[in-house]
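In: I would like the atomic coordinates for the input below:
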Amino acid sequence: MRQGRRDGFREFAAGRSGHLYRSACLLASGDTHLAEDLVQETLGRMYLLWGRISRIENPAAYAQTVLVRVFLTHQRRRSAGERPFGEFPGADGAQPVAGGTDPALRLTLLEALGRLAPKDRAVLVLRYWEDRSVEETAEAMKVTSAAVRTRSSRALSRLRGQLGGSLAEFAGH
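Out: Presented below is the predicted three-dimensional model:
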């Protein structure tokens, strides 16, 4: 019984780790070390409850919810808002070039996400990276649907302000 539980969790973790890590990188604004810590904490919490979680309808969605909650908890615990990192390309105010695989664009977007408040970042990652509904996002963040709509709108407005109002070109439209 225990071996089957462990094997089931290992299979789940192996299949979801990459996706969790990519989401964590967005939440952590490109801080790969923090992203790894967030994923490790998420998987640790998932393992502790795996007997119950493995029976729910969508353990992958639950893992994403746990990841966001771990991230928000981490942000509340931080004693200082400073984050050490070097200058990103485009940080001098120059407009980055749009493109699907442009590393400078990716870094510029991560930098812009990093300037948002943690809850703003979380709502954007859940709504637009994870493609969750307003209701699913509200449940993951433990807020109302109206709060998600308001926060999404304001966070997108802040992001547009940082990117010079050209968010459509960054979204590939």
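In: switch to C-alpha atoms for all contacts and neighbour counts from now on
Out: OK.
In: where along the chain do the helices fall?
Out: Per DSSP state H, the chain carries helices over the ranges 2-27, 32-48, 50-53, 59-77, 103-114, 118-124, 134-141, 145-162, 167-170.
In: so who does residue 123 touch?
Out: 137, 141, 148, 151, 152 (C-alpha atoms under 8 Å, 6 or more residues apart in numbering).
In: again, but for residue 111
Out: Residue 111 touches 29, 30, 88, counting by C-alpha under 8 Å, 6+ apart.
In: at 7 Å instead, please
Out: Contacts for residue 111 (C-alpha atoms under 7 Å, 6 or more residues apart in numbering) come out as residue 29.
In: ok so, going back, quick check: which of the helices of the chain is buried the most?
Out: With neighbours taken as mean count of other C-alpha atoms under 10 Å, the helices of the chain reach their highest mean count in helix 118-124, at a mean of 25.
In: Let me know the outermost residue of this structure.
Out: residue 1 (33.9 Å; C-alpha atoms, centre = their mean).
In: Quick check: it vs residue 129, distance?
Out: Between residue 1 and residue 129 the computed distance is 36 Å (C-alpha to C-alpha, to the nearest Å).
In: Look at stretch 135-146 and report the distance between its end residues.
Out: 9 Å.
In: Could you export the contacts of residue 123 to JSON lines, including columns for distance to residue 93?
Out: As requested, the contacts of residue 123 are exported to JSON lines (distance: C-alpha to C-alpha, whole Å):
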{"residue": "137", "distance to residue 93": "32"}
{"residue": "141", "distance to residue 93": "33"}
{"residue": "148", "distance to residue 93": "30"}
{"residue": "151", "distance to residue 93": "26"}
{"residue": "152", "distance to residue 93": "24"}
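In: Here is a second sequence; please produce its structure as well for comparison:
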Amino acid sequence: MRDAERDREFTEFVTEHRDTLLRIARLLAAGDEAAAEDVVQTTLTRLYVKWRHVRRADNRLGYARASLTHTYVDETRRAHRRRETTVERAVGEREDAQVTTYDGELRAVVVEALASLAPRQRAVVVLRHWLDLDVAETARVLGCSAGTVKSQNARALATLRDALAPTVRPTPEETR
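Out: I've put the predicted structure just below:
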């Protein structure tokens, strides 16, 4: 394939799908914009280098999602990426304060809960529940067994339930 044709195809792909990849990366990075941008940029670089293989894929976006997930997991394994993050509370903010229905506040609570998950568990939750992949496809993307996906998902959901229970409560209409 000629370089100009490859560049054109790749540019069209990036123009069409970069926002989608960035949304997935934000979830994987638990709201860390800089980390999400880094993961997307690394993924796009890898895709460009392997474009000859990517262009033959039946589902280019699926290929890119898998690559993005692998890049994220690889990045979280690196020692320089392992760092603690602190969550500062506003002065006078009660720890047991209820979250209002304002989406921005709820989003912050959910992102914080996602951040509490181990990177692989976060990847399983994003793939299974945000991208709606089945267990087999999630296992394929992550390069593990279906049993591993199920156990990681169960642990992650238990952690999320515990983290979100004090702040996210169903409204009376939802409990009927």
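In: TM-score for the pair, please.
Out: Remark: TM-score between the superposed chains equals 0.88 [TM-score structural alignment, normalised by the length of the first structure]; 168 aligned residues with a C-alpha RMSD of 2.3 Å.
In: now the helices of the first structure as JSON lines including distance to residue 92 of the first structure?
Out: JSON lines is the format used below for the helices of the first structure (distance: least, C-alpha to C-alpha, whole Å):
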{"stretch": "helix 2-27", "distance to residue 92 of the first structure": "22"}
{"stretch": "helix 32-48", "distance to residue 92 of the first structure": "23"}
{"stretch": "helix 50-53", "distance to residue 92 of the first structure": "46"}
{"stretch": "helix 59-77", "distance to residue 92 of the first structure": "27"}
{"stretch": "helix 103-114", "distance to residue 92 of the first structure": "11"}
{"stretch": "helix 118-124", "distance to residue 92 of the first structure": "22"}
{"stretch": "helix 134-141", "distance to residue 92 of the first structure": "34"}
{"stretch": "helix 145-162", "distance to residue 92 of the first structure": "12"}
{"stretch": "helix 167-170", "distance to residue 92 of the first structure": "18"}
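In: So which of these is nearest residue 94 of the first structure?
Out: helix 103-114 (10.2 Å; C-alpha to C-alpha).
In: With the second structure overlaid, how far apart is the closest one on average?
Out: With mean C-alpha distance after the TM-score superposition for the first structure, helix 103-114 of the first structure departs from the second structure by a mean of 0.3 Å once superposed.
In: Figure out how far that helix is from the centre of its chain.
Out: On the basis of C-alpha atoms, centre = their mean, to the nearest Å, helix 103-114 of the first structure sits 14 Å off its chain's mean C-alpha point.
In: Find me the equivalent region of that helix in the second structure.
Out: Using TM-score structural alignment, the residues of the second structure aligned to helix 103-114 of the first structure are 104-115.
In: next one: stretch 14-34 of the first structure
Out: The aligned range for stretch 14-34 of the first structure is 15-35, by TM-score structural alignment.
In: separation between residue 96 of the first structure and residue 109 of the first structure?
Out: 10 Å.
In: residue contacts, the most centrally placed residue in the first structure?
Out: In the first structure, the residue lying closest to the centroid (C-alpha atoms, centre = their mean) is residue 27, at 3.5 Å. Counting by C-alpha under 7 Å, 6+ apart, residue 27 of the first structure touches 121, 122, 125.
In: which residue lines up with residue 77 of the first structure in the second structure?
Out: By TM-score structural alignment, residue 77 of the first structure lines up with residue 78.
In: now residue 63 of the second structure: how far from residue 47 of the second structure?
Out: Applying C-alpha to C-alpha to residue 63 of the second structure and residue 47 of the second structure gives a distance of 9 Å.
In: Identify the contacts common to the two.
Out: Between them, residue 63 of the second structure and residue 47 share the contacting residues residue 54, judged by C-alpha under 7 Å, 6+ apart.
In: now, the most widely separated pair of the contacts of residue 123 of the first structure?
Out: Spatial extent of these (C-alpha to C-alpha) is set by the pair 141 and 152 at 12.4 Å.
In: Give me the neighbour count for the closest residue to residue 127 of the second structure other than its chain neighbours.
Out: Closest residue to residue 127 of the second structure apart from its sequence neighbours, by C-alpha to C-alpha, 6 or more residues apart in numbering: residue 133 at 5.7 Å. As a burial measure, residue 133 of the second structure scores 16 neighbours (other C-alpha atoms under 10 Å).
In: What separation is there between residue 133 of the second structure and residue 111 of the second structure?
Out: Separation of residue 133 of the second structure from residue 111 of the second structure (C-alpha to C-alpha): 20 Å.
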